[in-house]
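Participant: Any chance you can model this:
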Amino acid sequence: MASPVSAASAGAPAAPQGAVMQILFSVAFVHLLNDCVQAVLPSIYPLLKHEFALSFTQVGLITLTFQCTASLLQPWIGLYTDKRPIPFLLPAGMCVTLGGVALLASATSFAMLLLAAGMIGVGSSTFHPEASRVARLASGGRFGFAQSLFQVGGNAGSALGPLLAAVIIVGHGQGRIGWFTLLVLLAILVLVGVSRWYGAHLRNAAPKFAGHAGPALPRSRVVGALVVLALLVFSKYIYMSSLSTYYTFYLIEKFHLPVGSAQIYLFLFLAAVAAGTFAGGPIGDRIGRKRVIWFSILGAAPFTLALPYANLFWTGVLSVIIGLVMSSAFSAIVVFAQELVPGKVGMIAGIFFGLMFGISGIGAAAMGSIADVWGIERVYQAASFLPLLGILAALLPRTERPGR
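Facilitator: Next comes the predicted model:
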């Protein structure tokens, strides 16, 4: 249990612990709904590619549009709300997502697909930094646990998205996407309650968003550490984007699987990502976030290097291992960065969620171009070396308290 000092420094509300856990589970649940809806987009790429006669490059551009709109706004929203919190920004942003999903279900051109993807991205850009802040405020000082619980909700949603798409949309047509507006409406209702708690917290407490700041470090060391973290996010999410965006195409082309079977493999990979994410934060609270970051990215390299040369069975096994290992880093990276820059919880969350989305989008577009020119299998050969950048984790400073 957090001490009174750590609870205060986390900005924890003066409410029973059960009420705090209710808020944590609420934002994690909405993260599940939000990312489930977002995961529908790459899950239906084969359908959209066929119906709109898209090239792989155009498929990558849809991902790029979503990821860039989801990334560019996040740091600015986080920076602004660090100074002027806006509790009801959470349901308001989800309303934009609602419009994007409705447009995706009725789009009749490639331009409309891009607009729908952009609207879903804007909704995401308002949700992630503010919801991450709420999770930290409700953490009671267990920052890694709270961030992991929040993040695992999103990863669980990303895993469920392809499965639901296979059941609801594949074989039934684009119009079935409209059923996912019901999930967005449910998310809006839950976020109204979260926003009321958040607003009451702001009125009744003097939140200190920074939490534990770790040992004081020179500015140059902090900047250098943030650059290293950004490079690690780069290596992690370009590789993860190559899997999440093109994995179904890879399985269909190399192993001649039907679309439904390929999406089941994608579900298994994304489910492993969810499990690994949940483990990363609490383990980082116990043994140190630097060790988790080191193991998560560099430790995945042997498996990513083997994946392009595996048969179907080992492709499934290796993708699950890669998902488990690589996914454990992100919660540790976010909390590590928040400890480096105290007082900027929203901005740091926005930057790193923004980096995640932006790098994923750029990576998806680049990998799409590689696939168009050299084939989808070359995508995984080219990306397999990226986790070797995990060796840069050796350059990160220690931020844990002495004797932790």
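
Participant: can we go C-alpha only for contacts and neighbour counts from here?
Facilitator: Fine.

Participant: Spit out the contact partners of residue 334.
Facilitator: Residues counted as contacts of residue 334 (Cα atoms under 8 Å, 6 or more residues apart in numbering) are 348-349, 352.

Participant: Residue 177 now?
Facilitator: By Cα under 8 Å, 6+ apart, the residues touching residue 177 are 101-102, 104-105, 168-169.

Participant: So which of those residues is the closest to residue 59?
Facilitator: residue 104 (14.1 Å; Cα to Cα).

Participant: Quick check: the gap between the closest one and residue 177.
Facilitator: Per Cα to Cα, to the nearest Å, residue 104 is found 7 Å from residue 177.

Participant: List the buried residues in the helix or strand containing residue 313.
Facilitator: Using DSSP states H and E, residue 313 sits in helix 312-327. Across helix 312-327, burial judged by 16 or more other Cα atoms under 10 Å covers 315-327.

Participant: could these be laid out in a markdown table, adding distance to residue 281?
Facilitator: Conversion of the buried residues of helix 312-327 to a markdown table gives the following (distance: Cα to Cα, whole Å):
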| residue | distance to residue 281 |
| --- | --- |
| 315 | 27 |
| 316 | 25 |
| 317 | 24 |
| 318 | 23 |
| 319 | 21 |
| 320 | 19 |
| 321 | 18 |
| 322 | 17 |
| 323 | 15 |
| 324 | 13 |
| 325 | 13 |
| 326 | 13 |
| 327 | 10 |
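
Participant: sorry, back to before: considering the contacts of residue 334, which possesses the most neighbours?
Facilitator: residue 348 (29 neighbours; other Cα atoms under 10 Å).

Participant: Now do the contacts for the residue lying closest to it once chain neighbours are set aside.
Facilitator: In space, and not counting its chain neighbours, residue 348 is closest to residue 338: 6.1 Å by Cα to Cα, 6 or more residues apart in numbering. Applying Cα under 8 Å, 6+ apart, we find residue 338 in contact with 210, 213, 344-345, 348-349.

Participant: Could you dump these into a markdown table and include secondary structure and distance to residue 64?
Facilitator: As requested, the contacts of residue 338 are exported to a markdown table (DSSP: H, G, I helix; E, B strand; the rest coil; distance: Cα to Cα, whole Å):
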| residue | secondary structure | distance to residue 64 |
| --- | --- | --- |
| 210 | coil | 32 |
| 213 | coil | 34 |
| 344 | coil | 27 |
| 345 | helix | 26 |
| 348 | helix | 22 |
| 349 | helix | 20 |
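
Participant: Next, the second sequence, to be compared with the first:
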Amino acid sequence: MNRIPTLAAGHAAVDFYQGAVPALVPFLVAQRGYGYVAASGIVLAATLSSSIVQPLFGVLTDRWRMPWLIPVSTVLAGAGVAAGGLSGSYALTWLAVALSGLGVAAYHPESARLARIASAGGHVRMSWFSLGGTLGFACAPVLVTPLLAVGGLEASPFLVVPAVAGALATLPAVRALTGGTRAAKAAPVARGRDDWAAFARLTLVIVFRSVVYVGLSAFVALLMGGGAAGAVALFVLFAGGAVGTVLGGRLAARYGRVRTMRMAYVLAVPAVAGVVLVPGPAAYVFVAASSIALYTPFSLHVTLGQDMLPNRVGTAGGVTLGLAVSVGGLASPLVGAVAEASSLRTALACLIVFPVLAWLLARTIKEPEPLPAAEPA
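Facilitator: As a prediction, the model looks like this:
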């Protein structure tokens, strides 16, 4: 039985809380009087705890199989955000949001391993698993904002509902894929040589991609004029990501992962340039094209990393899904500084160089031998 839809639903439930934190911030500012520094600190708590800690969970899941982390971490991610809306103390709010990020970090390495088993090595199925996370992140503002607009921060306990639903939904798939407690606790068997040099290059490719996408998501609404025009730009950006995630799996099945990755970054260069240089409504077309191009290799990064580190699948998932993806957020303040010193359009023009760098580095990466579809018990 195909377990990918169930795992994708769980992935959506967890990544929902990555998008929920930015949606929570305006209400913290309005009801508690947080300034920009305090508000950015809340977002930083979620980002740092979910990205930096994630490879550590990858190392742990490489040594011990911990499928119980999947439902537990899902609930933890939801409980942290729900508690963050209730706590009146800034310190407690910061800790609650950091706890949510910890849940997100704990979820991804083990879930990526199980998704690889469930997908039987298929790129299309793996792209559907990645799509779940993309949709969860994109749906968060749509659900969180109306709820808190009506009920205020006092309604934040309801935000734990997606986490509980996601945890319950994934339990049957987790039990089926782990084959029972004995198999779940078994240590992995060595299966080839880990190519750390290739994995390091792939990690840099993901970082370059992250800088571009995070920069666009942070400032494209302002570039388009804010208000309704900015909201449409963000919707187009998120929707394009969903399309690109599925498209990447299908193209990889036909042309190969590395070739698809290279083509995507080549197309991202004129697409990002169009966002910056083309005025008026036509810019929306380039926003969509940029998002599709940047998300086409998203799920392929995960499987490439796992194949490059066949004995460190959890570590590969932790880096490709967590650390390298989130590092781009650290570059956003630099983009903002350039915008203040010159203009927003000039600052975003600097992003054009990063898909070029990603393409050049991707040319040095070769297609690794794929891992077996399932791990030996």
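
Participant: tm score of chain vs chain?
Facilitator: Once superposed, chain against chain, the TM-score is 0.86 (TM-score structural alignment, normalised by the length of structure 2); 368 aligned residues with a Cα RMSD of 3.0 Å.

Participant: quick one on the thing from earlier: superpose on structure 2 and give me the mean offset of the helix holding residue 313 of structure 1.
Facilitator: Compared with structure 2 after fitting, helix 312-327 of structure 1 deviates on average by 1.6 Å (mean Cα distance after the TM-score superposition for structure 1).

Participant: what does the next helix or strand after that helix correspond to over in structure 2?
Facilitator: Next in sequence after helix 312-327 of structure 1, counting helices and strands by DSSP H and E, comes helix 329-340. The aligned range for helix 329-340 of structure 1 in structure 2 is 297-308, by TM-score structural alignment.

Participant: Residue in structure 1 paired with residue 116 of structure 2?
Facilitator: Checking TM-score structural alignment: residue 116 of structure 2 goes with residue 136.

Participant: From residue 340 of structure 1, how far off is that match?
Facilitator: 15 Å.

Participant: what's the answer for residue 249 of structure 1, then?
Facilitator: On the measure of Cα to Cα, residue 249 of structure 1 and residue 340 of structure 1 end up 40 Å apart.

Participant: how about stretch 348-361 of structure 2: buried residues?
Facilitator: Result for stretch 348-361 of structure 2 [16+ other Cα under 10 Å]: buried residues 348-349, 351-352, 354-359, 361.

Participant: With stretch 264-282 of structure 2 instead?
Facilitator: Here stretch 264-282 of structure 2 shows 264-277 as buried, counting by 16+ other Cα under 10 Å.

Participant: between those, which is closest to residue 248 of structure 2?
Facilitator: Once Cα to Cα is applied, the member of those that ends up nearest residue 248 of structure 2 is residue 264, at 8.7 Å.

Participant: what about the closest one, which helix or strand?
Facilitator: Going by DSSP H and E, residue 264 of structure 2 is part of helix 257-277.

Participant: what does that helix correspond to over in structure 1?
Facilitator: By TM-score structural alignment, helix 257-277 of structure 2 lines up with residues 289-309 in structure 1.

Participant: neighbouring contacts of the matching stretch?
Facilitator: So stretch 289-309 of structure 1 is contacted by 232, 236, 280-281, 283-284, 314-315, 318-319, 321-322, 325-330, 332-333, 336, 377, 380-381, 384-391, 393-394, 396, 398 (Cα under 8 Å, 6+ apart).

Participant: before we move on, the earlier item: just the angle between the helix holding residue 313 of structure 1 and helix 289-298, please?
Facilitator: Relative orientation of helix 312-327 of structure 1 versus helix 289-298 (axes from the mean of the first three to the mean of the last three Cα atoms, to 10 degrees): 150 degrees.

Participant: which position in structure 2 aligns with residue 174 of structure 1?
Facilitator: Aligned partner of residue 174 of structure 1 by TM-score structural alignment: residue 153.

Participant: Please report how far the residue lying closest to that match once chain neighbours are set aside lies from residue 16 of structure 2.
Facilitator: In this structure, residue 153 of structure 2 finds its nearest non-sequential neighbour in residue 85, 5.2 Å apart by Cα to Cα, 6+ apart. Computed as Cα to Cα, the residue 85 of structure 2 to residue 16 of structure 2 distance reads 16 Å.

Participant: For these two, indicate the residue with more neighbours.
Facilitator: residue 16 (29 against 24).

Participant: Now do the contacts for the more buried one.
Facilitator: Residue 16 of structure 2 touches 133, 135-140, counting by Cα under 8 Å, 6+ apart.

Participant: Same question for residue 62 of structure 2.
Facilitator: 187-188, 311-315 are the contacts of residue 62 of structure 2 under Cα under 8 Å, 6+ apart.

Participant: Which residue in structure 1 aligns with it?
Facilitator: Residue 62 of structure 2 maps onto residue 82 in structure 1, by TM-score structural alignment.

Participant: likewise residue 44 of structure 2?
Facilitator: Per TM-score structural alignment, residue 44 of structure 2 is aligned with residue 64.

Participant: tell me, how many neighbours does that match end up with?
Facilitator: For residue 64 of structure 1, using other Cα under 10 Å, the count is 26.

Participant: For it, identify the helix or strand it belongs to.
Facilitator: Taking DSSP H and E as the criterion, residue 64 of structure 1 maps to helix 56-72.

Participant: again with residue 171 of structure 1
Facilitator: Assigned by DSSP H and E, residue 171 of structure 1 falls outside every helix and strand.
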